[in-house]
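> Next come a sequence and a model predicted from it.
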Amino acid sequence: MSTVQQFRSDGHGSLARVGVAVCHGFTGSPVSMRGWSEYLAGQGYAVSLPLLAGHGTTWQDLSRTPWTHWYRDFEAAYLELAARCDTVFVAGLSMGGALALRVAALHPVAGIAVVNPGLTFSDKRAGYSGLLKHVLKSVPAIGDDIKKPGVTEGAYDRTPVAAVHELSKLFTDTISLLPRVTAPALVFRSTEDHVVPESSMDALRAGLGSPELEVVPLANSYHVATMDHDSPQIFAQSNEFFRRHCGAI
C-alpha cells in the first residue's frame, strides 16, 4: 500500500469553499473511507482523506508510531482545508472518529460526522497493553468487521500491541477534551458492532460539550459501516447535515 490511497478534491460549484476532512480507522487505510469521500467530492465539497502515519504499510510500522503522529496527519488535513475554505467539517470512522472529535475540541469546525467512533475498548487486555507490549508483539486483527459479503477494507492482518497502548492514550486524551467540543455532532451507530463497545457511546454522551448530538442507528451494518449495507444512508444523511450547517439549505 502507498500514499496513493489518499484522496483530495478541490471542490466545485456552490460548495467549493466548504471542506470535509475525513479520517480512517486504526490498522485500516483510506480504503474504508474512499466511497464516502468520493461521494462528498461529487456533491461539490473540498475533501481531504489522508493516510495516517504507520498505516497502509506493515503492522510493524504501526507498532513504532506514536498516536500523536496519527493526530498530526489528520490535523494537517484539516488545517490545509481551513486555509482554503470558509467552512470545514470533520468526519471519521472508529479511531478516526476519536481523531475527528479531538480536532473539533481544538479547532473551530462547523460540525462532526462520525461512524462508530472509538473511545473505549471491548477487550479488557487493552488496559494492560503498556505492559503486554514488552512480551507480546501482536494479536489477531480487528479488521473487516463488515456484514456485506466479499468486501474488505484492506486492514492489517495483525494488530500491534504497542499501537493498542498508543490508542489507549489517544482515547484517554480525547475523552478529557470532549467538553470542549461544541460543534453539532452526527453519529452513525451500528446496532451490531464487534469492534467498538457501547461504552464508547456512553463516554461520548457523558462528555460531549455540544448541545446538538444526533445518533442514527444502522440496522444492517457491522463496524466498518462506511463499506457496508447502510453506506448510502451515511453518505446521504451526512451530506444533508453538512449542507444544513454551512447554510446551503
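Perfect, I can see it now.

> Going by C-alpha atoms from here, please, whenever you check contacts or count neighbours.
Noted.

> Name the SS class of the residue of the chain most remote from its centre, please.
In the chain, counting by Cα atoms, centre = their mean, residue 135 sits farthest out from the average C-alpha position, at 29.5 Å. Assigned with DSSP: H, G, I helix; E, B strand; the rest coil, residue 135 falls in the coil class.

> Second structure for comparison follows:
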Amino acid sequence: MPVLPGAEPYRHDGGDVGVLLCHGFTGSPQSLRPWAEYLAGHGLTVSLPLLPGHGTRWEDMQLTGWQDWYAEVDRELRALGERCARVFVFGLSMGGALALRLAARHGAAVSGIVVVNPAVRVHGAASYALPLARHFVRSARGLTDDIARPGHHELGYDRVPLQSAYSVRRFFRLVDGELPQVTQPLLLLRSTRDHVVPPADSARVLSRVSSTDVTETLLEQSYHVATLDHDADRIFEDSLAFIGRLAPSLGKEGTATGG
C-alpha cells in the first residue's frame, strides 16, 4: 500500500548532534514533522522514521507488532550513532515508550531523552479484554486527533486493530520492567488535559527511571498530540535548550539559541 500523503518519513543531514524522533501508535511522522523540521533548522541531524504498519491503512498494522516497531527505531538509532557524536531520542505517546526502551538498552549511546505524553500502560477494561477479544473482534474506534488547537489534525488511523493493541500491551509491560535501566537526562512534557493517556503514565515513568537529571514540564494549553497543539513551540524550544545544555558543541555553534 502507498504511504498516505503527509505520513512519509523525514530525514535531514546536519551536524554531529543527532535526534531520533518516534511517533505514536496508529499515528505517523506527520505528528512530529514540525518538531523534526525545527530541529533540522537549527543544524541537527534528524531521523523521523515511519513505523511498520503505519501510515497506510489500519489493516496493514494488524500484520505487525511491537518487535517490528522497535526494530525500526533501533536501526535508526544505530545509523545515527555511526553518523553523529551525540544522539538524543524523542518520542510522543507510544513513541515515548520506544524512546525509553532505546535508552534502557543502548546506555551511553543515547545522550538524553525527551518524551511528550508518554504511554506506558493500557488502562481499564481493555487491558483485561484484549487477550481474548482480539480473536473475535478485528478493530475498535481509533485514538487519533486529540488536539485542542482549531484547524490542526493528526494523520492516523480511525480504527485500532486489536491484535496490534494486544502487542502494545505486551510491549508496555516489557518497558515498565526496563525503566530502572534508564539513567540518561530526561525531559518529560505532559499535557494537563489528555484524553488518550492519563497522568498516571508520566508519574510511572518519573517514579521508575534511575535518571538523576529529570525535568517535568506541564503543558496547560494542549491535549494529547501536543506537538501539533498550542504548546508546540514550547516543546520545540525546550527540547532544543535541553540538547544545547547536554551537547556543548551545539552551544558553540550558536544553534541552541537560534543564532
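Received it, and whenever you're ready, just let me know what you need. Note that the coordinates shown come from a computational prediction; the quantities given were computed from them, not determined experimentally.

> quick one on the thing from earlier: how much space between the residue farthest from the centre of the first structure and residue 121 of the first structure?
20 Å (Cα to Cα, to the nearest Å).

> Residue 91 of the first structure - how many residues pack around it?
By the criterion of other Cα atoms under 10 Å, residue 91 of the first structure has 28 neighbours.

> So it: helix, strand or coil?
Under three-state DSSP, residue 91 of the first structure comes out as strand.

> doesn't residue 25 make contact with it?
No - with contacts counted by Cα atoms under 8 Å, residue 91 of the first structure stays clear of residue 25, the gap being 11.1 Å.

> anything in contact with each of those two?
Common neighbours of residue 91 of the first structure and residue 25, counting by Cα atoms under 8 Å, 6 or more residues apart in numbering, are residue 97.

> Now the residue lying closest to residue 58 of the first structure once chain neighbours are set aside: which helix or strand?
In space, and not counting its chain neighbours, residue 58 of the first structure is closest to residue 156: 7.0 Å by Cα to Cα, 6 or more residues apart in numbering. Secondary structure from DSSP states H and E places residue 156 of the first structure outside every helix and strand.

> Touching, residue 156 of the first structure and residue 54? I think so.
No - if you go by Cα under 8 Å, residue 156 of the first structure and residue 54 don't touch, sitting 10.8 Å apart.

> now the strands for the first structure?
7-9, 18-23, 46-49, 87-93, 112-115, 138-140, 158-160, 185-190, 213-218 (DSSP state E).

> And the last one, what does it pack against?
For strand 213-218 of the first structure, the packing partners by 3 or more Cα pairs under 8 Å, 6 or more residues apart in numbering; DSSP states H and E come out as strand 185-190.

> again, 10 Å this time
Contact partners of strand 213-218 of the first structure among helices and strands, from 3 or more Cα pairs under 10 Å, 6 or more residues apart in numbering; DSSP states H and E: strand 112-115, strand 185-190, helix 198-207, helix 231-245.

> And for the longest one, what's in contact with it?
Contacts to helix 231-245 of the first structure, defined as Cα atoms under 10 Å, 6 or more residues apart in numbering, come from residues 15, 18-20, 35-40, 43, 45, 87-91, 110-115, 183-188, 216, 218, 220-221, 224-228, 248-249.

> And the buried ones among those, selectable in ChimeraX?
To isolate the buried members of the contacts of helix 231-245 of the first structure in ChimeraX, using 16 or more other Cα atoms under 10 Å:
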select :15,18,19,20,35,36,37,38,39,40,43,45,87,88,89,90,91,110,111,112,113,114,115,183,184,185,186,187,188,216,218,220,221,224,225,226,227,228
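
> For residue 117 of the first structure, list the residues it contacts.
Residue 117 of the first structure makes contacts with 25, 92-101, 187-189, 196-198, 200-201, 204, 223, as judged by Cα under 10 Å, 6+ apart.

> run the last query once more with 6 Å
Residue 117 of the first structure is in contact with 93, 94, 97, counting by Cα atoms under 6 Å, 6 or more residues apart in numbering.

> Kindly report the same for residue 185 of the first structure.
Applying Cα under 6 Å, 6+ apart to residue 185 of the first structure gives the contacts 111, 112, 113, 213.
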